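Student: Need the 3D shape of this:
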Amino acid sequence: MQYTWNLTDSKKTDSVHLRVGISNTLPIIFVPGVMGSNLRSRDKKLNVWRLNAFFGQPARLAFQKLGQTPGDRQKSLHPDRTEVDPDGNVPTKSVGSVFSDDAEELAGKYRARGWGEVGESSYGSFLVLLEDTLNGHRVGKPKTDVEVKIAALMALRAEDTSNQSWRPEKDLVPSTPEDFKNLRKWYFPVYACGYNWLDDNGNAAKLLKQRINQVIAENNNANSRCEQVILVTHSMGGLVARACQQLEGMELSIAGIVHGVMPADGAPVAYRRCKLGMQEENGAAAVVIGRTGQDVTAVFAQAPGALQLLPTQRYQRGWLQVLGPDGKTVQKAMHESDPYAEIYKRRDRWWGVVKEEWLKPSGGTPILWSDYLKFITLAEMFHAQVVTPVIYHPNTYAFYGADDRGTTRSFEGIVWQMTRGRAGEMSTPDEAFGMTPQQVFLDGTNPEYVGWEQTVTAEPQAGVGVEETSQWELRVGLAEASGDGTVPALSGRSPVGSTKVRQVFRLSGIEHEPAYGDKSPIARQVTFYAISKIALEARVP
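Tutor: As a prediction, this is how the structure comes out:
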């Protein structure tokens, strides 16, 4: 703990006693989403995924990925060859309880809190807001200022919310002056915990456990007492936290969890990106994540963490369909009860999630189909153990996005629409449905083709001409369902059904990746509300 003391004139010789009370400490640990942690190579310690901000965007990472082939991506982004990079950008100014006049010392304090492990472009301003709002009064800010700021952020009222950008899904317990008074009893140092998002989230959960124990131990000293932490999560970080709370001793060490835009039952867009890339969704983000299915699959198929974002066994049945030219389903829904056997492990159908040839991109470090099966089985086991209605901390709060306009539209399901091509001899829709990946022209872009042919003609007068024909065109449309642009509302609101979840907020106007950013004040508001309620029930050391 550090305190600021104003010295008096040396002519005054009266003794002054500064009595320092012991603080009850309740640290906040932020757990980022997939791709939200900085990564570096294990051997040379070179950054391979660092989300430093340039005018608010990870421009340098985009430049690094620009022009990379699927093989380049596969070589650099493998869970066994990467680790968390702690050297991302951190604030250069003091904030809250993190302060120093020496720039190097200040940076060291932020890095000790784990802030350099997570993406500055996605989370930097939010970490600053947490620290400043909860601890700003400790460095000379008037108490009334911080009270007013917290009150403004947490002023949720139990009133008609039909025309508001937020809606509580359960009975709302309003914030009260007692909530604010209770916050003054606690010291809330803000930490972050990056993890290797390529690796199994079960391993990330063990890393989070180590960080929780470390933070609790660090805050037990002559001036501070600490027994629990609060977790605030983003996206896949929610799955990591849910796995962590199952580990021995963790439920008691966690006072509560706030889940933001968590894919509670998975997200079909993970399938779509593996098949068709991200170019149609967001051209700028596609430079980083992958324009084509080949780009994405090269990394996705060897990353258990990413595979754990696929729709789980609890997601709605029939989310993947192939429709014939008449708009009717060609065959029965492909997901009846077991998406792993029915979709993810299929190597004999073109609509299976992974095309085997894409596991061996030119210039890459190839993986075998057996390797992929091992990773998807890890995802299946993780889903069975973690993504269930009962696996929630008993003091859980959550929010999700529910918009169907512009960039917040989400994929609730994936529909391959068949339309007739210009080829002469036609296969039937049923025959096309049953084709292997090798029988269909798949290049990882929309649309794909059945019976694709390219004919080159040369005429003395007209010159060289190219004609492309196909029997069937296979196209997936753009997102149409409610959500945050990545996670559909159907999956985001899943925690509502759990009796362990105290409150779930349905929000409009928020996008998935920047959900905690400056343009999402309502998400920040409900997060502070949740923190205040969790603090009321936290165990006082």
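
Student: Only C-alpha atoms from now on, for both contacts and neighbour counts.
Tutor: Noted.

Student: What lies in contact with stretch 271-287?
Tutor: 62, 65-66, 289-297, 300, 310, 353-354, 414, 444-446, 478 (C-alpha atoms under 8 Å, 6 or more residues apart in numbering).

Student: Quote the end-to-end distance of it.
Tutor: 18 Å (C-alpha to C-alpha, to the nearest Å).

Student: for it, the distance to its chain's centre please.
Tutor: Stretch 271-287 sits 16 Å away from the centroid of its parent chain (C-alpha atoms, centre = their mean, to the nearest Å).

Student: now do stretch 480-495
Tutor: 13 Å.

Student: now stretch 335-353
Tutor: 24 Å.

Student: buried residues in it?
Tutor: 335, 339-340, 343-347, 349-353 (16 or more other C-alpha atoms under 10 Å).

Student: do stretch 50-70 as well
Tutor: Applying 16+ other C-alpha under 10 Å to stretch 50-70 flags 50-53, 58-59, 61-62, 65, 69-70 as buried.

Student: of all those residues, which two lie farthest apart?
Tutor: 53 and 70 (24.8 Å; C-alpha to C-alpha).

Student: who touches the nearest residue to residue 119 once chain neighbours are set aside in this structure?
Tutor: Spatial nearest neighbour of residue 119, excluding adjacent residues (C-alpha to C-alpha, 6 or more residues apart in numbering): residue 51 at 4.4 Å. Shown in contact with residue 51 (C-alpha under 8 Å, 6+ apart): 36-38, 58, 61, 88, 118-122.

Student: Of the residues you listed, which is the nearest to residue 238?
Tutor: Using C-alpha to C-alpha, the contacts of residue 51 come closest to residue 238 at residue 36, 12.6 Å.

Student: count of residues packed around the closest residue to that closest one other than its chain neighbours?
Tutor: Nearest non-adjacent residue to residue 36, counting by C-alpha to C-alpha, 6+ apart: residue 119, 5.4 Å away. Residue 119 has 26 neighbours, counted by other C-alpha atoms under 10 Å.

Student: Pretty sure residue 285 sits in a helix.
Tutor: Yes. Counting by DSSP: H, G, I helix; E, B strand; the rest coil, residue 285 is found in a helix.

Student: Another for comparison:
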Amino acid sequence: MTTAERPLPAQQHVGAARKAEGFATPKQDKAPQCARMLPRRVLPIIFLPGIMGSNLRMSAARQQEMRRSDSIAWRPDVLGPTNITDAATESPAERQLRLDPLQTTVDIYDPSGPPEVSGDGRHSNVEIDKGFRSPLLVDDPIIVKNRRSAVQKARARGWGEVFFKSYGELLQHLESRLNSTFFEGKIRPEWRDVVGVDPQVWSADPSLPQKALTEDELKKVATGCWFAVYAFGYNWLQSNGDSAKIIAKRINQTIDDLNKSGYECNQVIIVTHSMGGLVGRALIHPQFGNLQDKILGIVHGVMPAVGAPAAYKRMRAGFEDPGMMENPVESIGAKVAGNFGDEVTAVLANSPGALQLLPSDSYGNGWLRVTHNGRDLEVWPKQGDPYNEIYKIRGKWYSLFLEEWINPSGLPPQDGGGTFERACEFLDEAMIFHRRISKTFHSNSYAHYGADRARHSFGEVIWTIDKNCADPAGWKDWPIITDTKQGTVQLVRWDPIIPNKALHPFVDRIPKPVHATILPPSTPGDQTVPARSADYQLLSGAFKAIFRQTGYEHQSSYKDPRAIAATLYSIVRIAQKATWRSVEERSCV
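Tutor: Below you'll find the predicted structure:
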């Protein structure tokens, strides 16, 4: 015989926030059946991942064309029946077809669909840690009709739409911490890393001084309110402006559904990673998401605020691969995304969204350089126009687009086949997008990012010509002989000086091979986004707080304790601005 409490899950019910039902037990069972009713107020947290952080599926037509056994286009947690090695050895043509923005959509969870296509089988990447605690995401008892597990409830929140090995820890951390703040009137021990801590511990920039969060402030935010954590994937191949329009509809639907269920939900808080920050800014722009009144605030993590030169470097030299021993998650991502320039160009040159990660005109001048013997031969942009001064330059060995890499699949233009002209149209779209959101930041914005001198990033891209080339005259017009596709090109230097004219009376010029190489990154950042781009947020004057941090790599930023602490602090500060219509209730957490 036991007297332990038997928890009863409170189920959603038409016309009421929650409804709990007890069940019959043997007389010997004296355990009380207790249901914890959630407060009426709800403030959803919407997480937006970075580029390649959302899982995509391909159309049935493209799946058939590629003769694939499944429709997975991008799912770094599990790449379908083909393993990582197979995906990493795909040809550029296969990558272009698999990651076509016109033939892909977000892989959204649908419990009513086939398990291996849209249901639990497909979203098996979601796994709940043993120590995870949330009053919302718990297994239903066996007696509940249409019972769901905690994992299924998390999948319904979109957790399976994103790269879970990278973001799952954050999602669980936010869900657990925000809904477990106090117990029997005392603050839970896990909040001691945030409450009462000087924000300078997490590298808060002194130009925006922050006060430590108090217990009373946290209690006031948490009392009578709960925080449902969602993850919304988006098609990172498409324009971020288009993604914002789609995400805006999902946010509106989420708010409407919660209100129809008997809760009071007026606004949401957005938490972003990397490229998701651009989508978040577009969400509040009237020409894209137009949700400025329904977003209470935004927390930006490692956002390339004005783009990153790494996007140029990767289209010419592939993704940086740290190696399986140093960082297996990043190494797998690099191999699958493309270790070689032609593999990356085949995808990014045909992707409006990806091209929006290139440095914008707000990034400034002089970030692309060609040097010889330590001297600049040329730097671009000069006039603040990278679109025409760099990206659209055609037929040069230092061009962004090597045209033979754009359309390896050979698809005709009417079927989505890439051309130089179409890529330039995408660049025009990127320019318009960049300029529209250049000064668009939520009035209640917070940010954290890497400004680490030990985490070298491409703040600029430098091509250096061999020192053994005595005279680099005419270097702009040298043709490529060979290209490693990883940052070194062999060029033909036509030398007008003939060393032995008597032996070669009819030769005007003698070709000599010269190498040009992209130098390693050398500026502070997080190994992907340079501080120069992230600091645009600090210089904008639009943020409540900025945390300039060290110690983490870009993709893994939300695994860092200081980044998580800064995020929780920022969320609570944003939540303090919430206004409610309903009478304050006692928190159940």
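
Student: What would you report as the TM-score here?
Tutor: Overlay of the two chains. TM-score (TM-score structural alignment, normalised by the length of structure 1): 0.85; 503 aligned residues with a C-alpha RMSD of 3.2 Å.

Student: would you turn the buried residues of stretch 50-70 of structure 1 into JSON lines with secondary structure and distance to residue 145 of structure 1?
Tutor: Putting those into JSON lines (DSSP: H, G, I helix; E, B strand; the rest coil; distance: C-alpha to C-alpha, whole Å) gives the following:
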{"residue": "50", "secondary structure": "coil", "distance to residue 145 of structure 1": "35"}
{"residue": "51", "secondary structure": "coil", "distance to residue 145 of structure 1": "33"}
{"residue": "52", "secondary structure": "coil", "distance to residue 145 of structure 1": "31"}
{"residue": "53", "secondary structure": "coil", "distance to residue 145 of structure 1": "29"}
{"residue": "58", "secondary structure": "coil", "distance to residue 145 of structure 1": "33"}
{"residue": "59", "secondary structure": "helix", "distance to residue 145 of structure 1": "36"}
{"residue": "61", "secondary structure": "helix", "distance to residue 145 of structure 1": "38"}
{"residue": "62", "secondary structure": "helix", "distance to residue 145 of structure 1": "40"}
{"residue": "65", "secondary structure": "helix", "distance to residue 145 of structure 1": "44"}
{"residue": "69", "secondary structure": "coil", "distance to residue 145 of structure 1": "52"}
{"residue": "70", "secondary structure": "helix", "distance to residue 145 of structure 1": "52"}
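
Student: Can you lay out these as CSV showing distance to residue 165 of structure 1?
Tutor: Below are those laid out as CSV (distance: C-alpha to C-alpha, whole Å):
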residue, distance to residue 165 of structure 1
50, 33
51, 29
52, 30
53, 28
58, 28
59, 31
61, 33
62, 32
65, 36
69, 41
70, 40
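
Student: Which single one of these is nearest to residue 393 of structure 1?
Tutor: The nearest one, if we look at those relative to residue 393 of structure 1 and count by C-alpha to C-alpha, is residue 51, at 29.9 Å.

Student: That closest one matches what in structure 2?
Tutor: In structure 2, the residue matched to residue 51 of structure 1 (TM-score structural alignment) is residue 76.

Student: again with residue 227 of structure 1
Tutor: By TM-score structural alignment, residue 227 of structure 1 lines up with residue 266.

Student: do the same with residue 211 of structure 1
Tutor: Under TM-score structural alignment, residue 211 of structure 1 pairs with residue 250 in structure 2.

Student: what's the burial count for its match?
Tutor: 13.

Student: again, but for residue 363 of structure 1
Tutor: By the measure other C-alpha under 10 Å, the count of residues near residue 363 of structure 1 is 13.

Student: now do the one 5 residues further on
Tutor: In terms of burial, residue 368 of structure 1 registers 13 neighbours under the definition other C-alpha under 10 Å.

Student: right, and residue 386 of structure 2 touches residue 363 too?
Tutor: No. Counting by C-alpha atoms under 8 Å, residue 386 of structure 2 stays clear of residue 363, with 9.2 Å between them.

Student: can you pull out the strands in the stretch 1-150 of structure 1?
Tutor: 23-25, 28-31, 39-41, 47-49, 82-84 (DSSP state E, counting those that start in this stretch).

Student: Let me have the ones you listed in JSON lines, extended by distance to residue 197 of structure 1.
Tutor: Shown next, in JSON lines, are the strands of the stretch 1-150 of structure 1 (distance: least, C-alpha to C-alpha, whole Å):
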{"stretch": "strand 23-25", "distance to residue 197 of structure 1": "29"}
{"stretch": "strand 28-31", "distance to residue 197 of structure 1": "11"}
{"stretch": "strand 39-41", "distance to residue 197 of structure 1": "9"}
{"stretch": "strand 47-49", "distance to residue 197 of structure 1": "11"}
{"stretch": "strand 82-84", "distance to residue 197 of structure 1": "9"}
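
Student: Those: which one's closest to residue 386 of structure 1?
Tutor: strand 28-31 (16.6 Å).

Student: residues near the residue nearest to residue 165 of structure 1 when sequence neighbours are not counted, how many?
Tutor: The shortest distance from residue 165 of structure 1 to any non-neighbouring residue, by C-alpha to C-alpha, 6+ apart, is to residue 508 (5.1 Å). Residues near residue 508 of structure 1, counting by other C-alpha under 10 Å, number 23.

Student: Let me see the contact set for the aligned partner of residue 508 of structure 1 in structure 2.
Tutor: Under the alignment defined by TM-score structural alignment, residue 508 of structure 1 is paired with residue 550 of structure 2. Applying C-alpha under 8 Å, 6+ apart to residue 550 of structure 2 gives the contacts 450-452, 526.

Student: please redo it, this time with the cut-off set to 6 Å
Tutor: By C-alpha atoms under 6 Å, 6 or more residues apart in numbering, the residues touching residue 550 of structure 2 are 450-452.

Student: picking that back up, wasn't the match of residue 211 of structure 1 part of a helix?
Tutor: Yes. Residue 250 of structure 2: assigned to a helix according to three-state DSSP.

Student: returning to that earlier point: which of the contacts of residue 51 of structure 1 fall within helices?
Tutor: 61, 120-122 (DSSP state H).

Student: So which residues of the stretch 401-550 of structure 2 form strands?
Tutor: 445-450, 452-457, 461-465, 480-483, 488-495, 510-518, 523-525, 543-549.

Student: Residue 532 of structure 2 is nearest to which of these?
Tutor: strand 523-525 (8.0 Å).

Student: what's that closest one in contact with?
Tutor: With C-alpha under 6 Å, 6+ apart as the criterion, strand 523-525 of structure 2 contacts 450-453, 455-457, 459, 530-531.

Student: now, among the buried residues of stretch 335-353 of structure 1, which is nearest to residue 525 of structure 1?
Tutor: residue 339 (36.8 Å).

Student: The closest one -> structure 2?
Tutor: Match for residue 339 of structure 1 (TM-score structural alignment): residue 386.

Student: for residue 68 of structure 1, same thing?
Tutor: Counting by TM-score structural alignment, the partner of residue 68 of structure 1 is residue 90.
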